[in-house]
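Peer 1: pasting the sequence and the predicted model now:
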Amino acid sequence: MTTPAFECRSCGHREARTILDLGFLPLPNRLVSEREANHPDPRYPLELVYCPHCSLVQIRETVDPELLFTEYLYFSSFSETMLDHARRLCRLCIGRLSLSPESRVVEVASNDGYLLQYFLREGIPVLGIEPARNIARVAVERGIPTRAVFFGSATARELAAEGEAADLILGLNVLAHVPDLHGFIDGIRCLLKPGGAAVFEFPYVRSMIEGNEFDTIYHEHLCYFSLSVVAGLFRRHGLAVFDAEKIPIHGGSLRIFVCHAGTRPEEESVRRIEDEERQDGLLSYEYYQKFAVSVEGLRQEMRRRISGMKKCNERIVAYGAAAKGSILLNYFDIGPDDIPYIADINPHKQGKFLPGNHIPVVSPEKIRETRPEYVLIIPWNLKNEIMEQLSFISEWNGKFMLAIPRIEVIASGS
């Protein structure tokens, strides 16, 4: 089920301008079973648009969150890159905010506890909020207090009434997923202690556009923020962005620090990034107009490359059954005849099929067994970690391939 008509998730404006229309695609994180693979998957519209009233970039339709998040197959702990990022963020927050065992940390969309575990090891009380019931169960089994609920104003008020108000609220890669932005941000305001701070990380719209990262556009990623737009959202709820920085995670993200308005001085970084955005046109529609042309060029080039491999009897397989892969391969119209399987280290995904094109998901050992000439790395944001994991393809002179930000072949061992 999707929303019947467009209404900007920030300002309520009812008109939008198209940036990129990906057509009707299956929900990318809903891998299908062997039985389900005998039938076509439901498809939903996926169109990236620009609001001319407030400059928020977002997708036009909203799919029912119950379809997207109640059962989820993305476990952050399977990535060493994400674990290292979590360790460093924990140290940063403890030092900067002077957190102690008397403090309380709440994470929204806490996944399997991959971040909260590091605060817990320092003796700091934590609480995770994770709507995916299967992932919340895993977190609880690992000793991370977790509630399997969606976060919003009502949930925040209940938690505050129970004494769960937080000195630090964390939200990594969640703000883009929220259909009710105002309810979510009001919830942050309700749950955050008067002297507390919230830290959010989210993919930066500038990085997406300039890096051709169209495969990060999917049904659960509703909004694509600039700092100027997101700071305005928080201001409307009595909150202020007091610091901001660009970070490399997920192909280019923003990390922002938020507090109750007037409780902390604004760092120079906020004004500097906002000035850059205005000067470079991020708040105007013109900035986004060439994106669709770039994406279509990638699609045509990838089709040409795969056709050439077939003519030379060269085989290509893929690694990483991430949502990125579903979007990229389905939009490029690549199926099992082109890429016979996609390997993934996550055992919860093995034995299933990518939605839409029904490419089977297998163990990475399959790569060693079949010795393909090329391995297409789907999670390009984790390419260094994956190339190290699959360094054994150098035994037969196998090569790695990337599709984002451009088609690139990398010799193994380089």
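Peer 2: Received, thanks.
Peer 1: okay, CA-based contacts and neighbour counts for the rest of this
Peer 2: Will do.
Peer 1: wait, residue 171 sits on residue 201?
Peer 2: Yes. Counting by C-alpha atoms under 8 Å, residue 201 is a contact partner of residue 171 at 6.5 Å.
Peer 1: out of those two, which sits in the more crowded spot?
Peer 2: Neighbours per residue (other C-alpha atoms under 10 Å) separate residue 171 from residue 201, with residue 201 holding more: 23 against 20.
Peer 1: for that one, give its distance to residue 107.
Peer 2: 12 Å (C-alpha to C-alpha, to the nearest Å).
Peer 1: shared neighbours of these two, anything?
Peer 2: Taking C-alpha atoms under 8 Å, 6 or more residues apart in numbering as the contact rule, residue 201 and residue 107 both touch residue 171.
Peer 1: so residue 47: helix, strand or coil?
Peer 2: With DSSP: H, G, I helix; E, B strand; the rest coil as the basis, residue 47 sits in strand.
Peer 1: leaving out chain neighbours, which residue sits closest to it?
Peer 2: Spatial nearest neighbour of residue 47, excluding adjacent residues (C-alpha to C-alpha, 6 or more residues apart in numbering): residue 21 at 4.3 Å.
Peer 1: what number of residues lie near that neighbour?
Peer 2: Neighbour count of residue 21, defined by other C-alpha under 10 Å: 14.
Peer 1: now swap in residue 257 and tell me
Peer 2: Residue 257 has 20 neighbouring residues, counting by other C-alpha under 10 Å.
Peer 1: ok, it - contacts?
Peer 2: Listed by C-alpha under 8 Å, 6+ apart, the contact partners of residue 257 are 197, 198, 199, 200, 241, 242, 243, 244.
Peer 1: would the fourth one count as being in a strand?
Peer 2: So that's residue 200. Yes. Residue 200 sits within a strand when classified using three-state DSSP.
Peer 1: one more structure, for comparison:
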Amino acid sequence: MPELLETLQYDFFYHEHPRYYSLTALEAAFAPHGLEVFRVERIPTRGGSLRVHAGVAGQYEVDGSVAALRESEASLGLTDEGTYRKFAARVAEHRERLRGLLAEVTRDGSRVAAATSPARATTLLTYCGLGPADLEFVSEVNPRKIGRLSPGAHLPVVAQERLCGPDQPEYALLLSWHIADELMSLLRADGFRGRFIVPLPEPAVV
């Protein structure tokens, strides 16, 4: 949860991932059922996750990781409603900055397409109101996605060769921004010569 809030990963809320839990929230959910958390680990999976070990209350010795994370969450404001209201405000501000950046780079007639079509992109595209007027297409390597439309935004999903071919756009919006370095290297190797737009956590042209 801290990593999600810090890096503004609001695009990680979608149909497979409708909710995320802090240790504090999990303890409140477990307690009425006679369960307690006895060990917790922070792991890097999916931008930052928790591996929680829980069992019947009193059956296992509770190690120091639980109290340490509980205190950390409190110090980060995860038990304060205001933290989430501020997150919502940051998300709304981000939408305007991303839309503004796209308007700026296309002012001279430059074209922008999106690279990759991960599930999380649906949240980003629809919340930011991005569609065919903003992006020419979405490029993909997954044959199951090619030839379809992106959910909500209705952008045509095309083979990556179109993004990297002779009539390529000047900019590629990286929808899999969480692996931006890897993705940029792959696209360069495939022949993309334009510039990249990394949408989160802060919209930037690289």
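Peer 2: Great, that's in hand. This is a predicted model, so every value here is computed, not measured.
Peer 1: returning to what we had before: same check for the contacts of residue 257 of structure 1, but in structure 2.
Peer 2: Retained in structure 2: 241, 242, 243, 244, out of those (criterion both residues aligned by TM-score structural alignment, their matches' C-alpha atoms under 8 Å).
Peer 1: and the first one, what pairs with it in structure 2?
Peer 2: Using TM-score structural alignment as the criterion, residue 241 of structure 1 maps onto residue 37 of structure 2.
Peer 1: wait, a strand at its match?
Peer 2: Yes. If the criterion is three-state DSSP, then residue 37 of structure 2 is within a strand.
Peer 1: before we move on, back to that, and of the kept ones among the contacts of residue 257 of structure 1, the nearest to residue 408 of structure 1?
Peer 2: residue 244 (31.9 Å; C-alpha to C-alpha).
Peer 1: got the contact list for the closest one?
Peer 2: Counting by C-alpha under 8 Å, 6+ apart, residue 244 of structure 1 touches 254, 255, 256, 257, 267, 269, 270, 273.
Peer 1: over to residue 366 of structure 1?
Peer 2: Each residue near residue 366 of structure 1 by C-alpha under 8 Å, 6+ apart is listed here: residue 343.
Peer 1: do the same with the one 5 residues further on
Peer 2: With contacts defined as C-alpha under 8 Å, 6+ apart, residue 371 of structure 1 is in contact with 393, 396, 398.
Peer 1: how near is it to residue 322 of structure 1?
Peer 2: For residue 371 of structure 1 relative to residue 322 of structure 1 (C-alpha to C-alpha), the value is 22 Å.
Peer 1: so which residues of structure 2 form strands?
Peer 2: Under the criterion DSSP state E, structure 2 carries strands at the ranges 35-43, 49-56, 112-115, 138-140, 157-159, 171-174, 195-198, 204-205.
Peer 1: hang on, the earlier thing: and whichever strand or helix holds the residue nearest to residue 47 of structure 1, how far out from the chain middle?
Peer 2: Using DSSP states H and E, residue 21 of structure 1 sits within strand 17-26. Mean C-alpha position of strand 17-26 of structure 1 versus that of the full chain (C-alpha atoms, centre = their mean, to the nearest Å) differs by 18 Å.
Peer 1: equivalent analysis for stretch 345-354 of structure 1, please.
Peer 2: Averaged over its C-alpha atoms, stretch 345-354 of structure 1 has a centre that lies 19 Å from its chain's centre (C-alpha atoms, centre = their mean).
Peer 1: give the buried residues for that stretch.
Peer 2: Residues 345, 346, 349, 350, 352, 353, 354 are the ones in stretch 345-354 of structure 1 that count as buried (16 or more other C-alpha atoms under 10 Å).
Peer 1: on that earlier part again, does the residue nearest to residue 47 of structure 1 really touch residue 46, like I thought?
Peer 2: Yes. Between residue 21 of structure 1 and residue 46 a contact is recorded at 6.4 Å, counting by C-alpha under 8 Å.
Peer 1: ok, so of the buried residues of stretch 345-354 of structure 1, who is nearest residue 119 of structure 1?
Peer 2: Closest approach to residue 119 of structure 1 among the buried residues of stretch 345-354 of structure 1 (C-alpha to C-alpha): residue 346, at 25.0 Å.
Peer 1: who's in contact with the equivalent of residue 120 of structure 2 over in structure 1?
Peer 2: Using TM-score structural alignment, the equivalent of residue 120 of structure 2 in structure 1 is residue 324. Residues near residue 324 of structure 1 by C-alpha under 8 Å, 6+ apart: 28, 215, 216, 378, 379.
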